[in-house]
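**Q** sequence first, predicted coordinates after that:
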Amino acid sequence: MGYNPQRKFKARPTDYIVLAIGMLTAAALVVWGFMS
């Protein structure tokens, strides 16, 4: 679980999936907040 700040960040497909889920969840919460 060591984090190396010098390591080049290489995004894997799973990283994009997690990011997409997070953004969709945030958008859904905002829409739900306006609708209710």
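**A** On my side now, so go ahead.
**Q** only C-alpha atoms from now on, for both contacts and neighbour counts.
**A** OK.
**Q** give me the number of residues near Tyr16?
**A** Neighbours of Tyr16 under the rule other Cα atoms under 10 Å: 11.
**Q** mind giving me the packing neighbours of the strand or helix carrying it?
**A** Using DSSP states H and E, Tyr16 sits within helix 13-35. Using 3 or more Cα pairs under 8 Å, 6 or more residues apart in numbering; DSSP states H and E as the contact test, no helix or strand touches helix 13-35.
**Q** second structure for comparison follows:
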Amino acid sequence: MDKQQLASTVNKVLDEMRQRPIPIGISSRHNPFSGG
């Protein structure tokens, strides 16, 4: 997977996360992007 493909995948995931907010407790445990 090249950088362009990775960047588009990350953007898609972030967009989905914005559309479906995740409770802080869950996201901090399971979400590597949360920084927790």
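**A** Received it, and whenever you're ready, just let me know what you need. It should be emphasised that the depicted structure is a prediction, and the values quoted were computed from it without experimental measurement.
**Q** mind checking what Ile21 of the first structure lines up with in the second structure?
**A** Mapped onto the second structure by TM-score structural alignment, Ile21 of the first structure lines up with Asn11.
**Q** show me the contacts for its match.
**A** Shown in contact with Asn11 of the second structure (Cα atoms under 8 Å, 6 or more residues apart in numbering): no residues.
**Q** any idea how far Gly25 of the second structure is from it?
**A** Distance of Asn11 of the second structure to Gly25 of the second structure, computed by Cα to Cα, to the nearest Å: 23 Å.
**Q** repeat for Val13 of the second structure
**A** Counting by Cα to Cα, the gap from Val13 of the second structure to Gly25 of the second structure is 19 Å.
**Q** likewise Ser8 of the second structure?
**A** Distance, Ser8 of the second structure to Gly25 of the second structure, using Cα to Cα: 27 Å.
**Q** near Ser27 of the second structure, how many other residues are there?
**A** Residues near Ser27 of the second structure, counting by other Cα under 10 Å, number 16.
**Q** same thing with Val13 of the second structure?
**A** 12.
**Q** brilliant, that's me finished.
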